[in-house]
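Visitor: sharing a sequence plus its predicted fold:
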Amino acid sequence: MTVEITSPEELRELLGAPMPRALAKERTVLHERDREWLASSPFCLVATAGADGTCDVSPKGDPAGFVQVLDEHTIAVPERPGNRRADGYRNILDNPHVGLIFLIPGRTDTLRINGRARLVRDSPWFDRMVVNGHRPVLAVEVTVEQIFYHCAKAFLRSELWRPETWQPEVLPPRPRLIKEVEAPAESLADLERRYGPDYLKTLYA
């Protein structure tokens, strides 16, 4: 029988009270160590939700330091060429609340920032976001409302950064996945060419 949790009281009874330190670590102003973390991070996840509750989590990646610190309360994440679905961006237009997690490869702790976002189509600081000649056409500007570091347990349990545990071959390569799941009418040869060595040339095109 499935037993559902239906109230905050049930949840707290099951999980217990958070440690005081876990509550006290929340901040609203970027510390110098946060700036250093952002300058060293090449990857983050941006979570959004639409007005109707529809959720999205989008990966963002670039050379380390791609996220700009505008001041002690504000950061900006550049857009890069992608699939143009813009799910997260449309969510931000409906609901400005966002959550971001910043990773540094090999580190088992992460930096989390929650705040309010807006979409910016140009600003002088866009010039600092140019990579491989690509100047972003928009950026997500986030006003920090909550910032703290996550502990390492999830990464230690998953062994995410231990190469000896990696098994990329457990699933077919991306061209075959696309043919089987998304585009059965396309030829595998065409998909293999699209996602072959030349794919790297499209990262900023």
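Guide: Happy to help now that I have it.
Visitor: going forward, measure contacts and count neighbours with C-alpha atoms only.
Guide: Fine.
Visitor: residues contacting the residue lying closest to residue 112 once chain neighbours are set aside?
Guide: Leaving aside its sequence neighbours, residue 112 sits nearest to residue 101 (CA to CA, 6 or more residues apart in numbering; 4.5 Å). Residues in contact with residue 101 (CA atoms under 8 Å, 6 or more residues apart in numbering) are 44-46, 110-113.
Visitor: put this next to the previous one:
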Amino acid sequence: MAPAAVEHPPARLTVLSGPSGVGKGTVVAEVRRRHPEVWVSVSATTRRRRPGEVDGVHYHFVSDAEFDRLIAEDGLLEWAEYAGNRYGTPAAPVRERLAAGAPALLEIELQGARQVRAREADAQLVFLAPPSWAELESRLAGRGSEPPAVQEERLRIAQAELDAAGEFDVVVVNDDVARAADELVGWLTAPSPRSLRSSGAPE
């Protein structure tokens, strides 16, 4: 008699989003450090590289023409314009990962998260929130890489993004990077988005 098949949980597409300055990139970097088995999608962007960023690791830095080509060829799972730059998720690597039965983590902006929710009903949306509005203002002001007008625009957008937290399945507060990273991984491997909504916490 053939051995019974072992059931594995379905591949999970998890989207991490939140306002600018909340520390999405820092939390994802900590996830990579503490949980190297977690696969994180690398977004494409038209914005310029910041000091210390590595092409293909932090982002795929592309020209406007290349980004246009990706859109035309349906090569992006989602894309959005944010603060004058465009960001998008290359579709092929994500689809390959999910087809292999493994979970995938996307770090994207609110517009992109909404696109993924519309296209992938079973995707799990996680909102990364700051401990307080004052803390978020301090983080944005402390970047020092943008003029005041841009920072003001980011704060305006950040407030709108905070107001959208209710659209997400889970809210993770980034009051401690290591704790937030571990909590995110816990949700990444939790059963299903629908059961998450009913239980309110991972088992």
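Guide: It's in. Keep in mind that what you see is a predicted model, and the values were worked out from it rather than measured.
Visitor: now the TM-score, please.
Guide: The TM-score (TM-score structural alignment, normalised by the length of structure 2) is 0.26; 96 aligned residues with a CA RMSD of 5.8 Å.
Visitor: hang on, the earlier thing: got CSV for the contacts of residue 101 of structure 1, with secondary structure too?
Guide: Compiled in CSV, those are given as follows (DSSP: H, G, I helix; E, B strand; the rest coil):
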residue, secondary structure
44, strand
45, strand
46, strand
110, strand
111, strand
112, strand
113, strand
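Visitor: so which of those is the most crowded?
Guide: The most neighbours of any of these, using other CA atoms under 10 Å, belong to residue 113, which has 24 neighbours.
Visitor: that one against residue 97, yeah?
Guide: No: between residue 113 of structure 1 and residue 97 there is no contact under CA atoms under 8 Å: 10.9 Å.
Visitor: number of residues surrounding residue 98 of structure 2?
Guide: Using other CA under 10 Å, residue 98 of structure 2 has 15 other residues around it.
Visitor: which element is it on?
Guide: Secondary structure from DSSP states H and E places residue 98 of structure 2 in helix 91-99.
Visitor: packing partners of the helix or strand just after that helix?
Guide: Moving toward the C-terminus from helix 91-99 of structure 2, the next helix or strand (DSSP H and E) is strand 104-107. Applying 3 or more CA pairs under 8 Å, 6 or more residues apart in numbering; DSSP states H and E, one finds that strand 104-107 of structure 2 makes contact with strand 13-17, helix 24-34, helix 91-99.
Visitor: the very next helix or strand once past strand 104-107 of structure 2: which residues count as buried?
Guide: Counting by DSSP H and E, the next helix or strand C-terminal to strand 104-107 of structure 2 is helix 110-119. Buried residues in helix 110-119 of structure 2, counted by 16 or more other CA atoms under 10 Å: 110-114, 116-117.
Visitor: now the angle from helix 110-119 of structure 2 to strand 13-17?
Guide: Relative orientation of helix 110-119 of structure 2 versus strand 13-17 (axes from the mean of the first three to the mean of the last three CA atoms, to 10 degrees): 160 degrees.
Visitor: if we can go back for a sec, widest-spaced pair of the contacts of residue 101 of structure 1?
Guide: Across the contacts of residue 101 of structure 1, no pair lies farther apart than 46 and 110, at 13.4 Å, counting by CA to CA.
Visitor: picking up where we left off before, three-state assignment of the residue nearest to residue 112 of structure 1?
Guide: Under three-state DSSP, residue 101 of structure 1 falls in the strand class.
Visitor: can you point out the buried residues in the helix or strand hosting residue 70 of structure 1?
Guide: Residue 70 of structure 1 is part of strand 68-71, with elements assigned from DSSP H and E. For strand 68-71 of structure 1, a neighbour-count test (16+ other CA under 10 Å) marks 68-69 as buried.
Visitor: cool, thanks, talk later.
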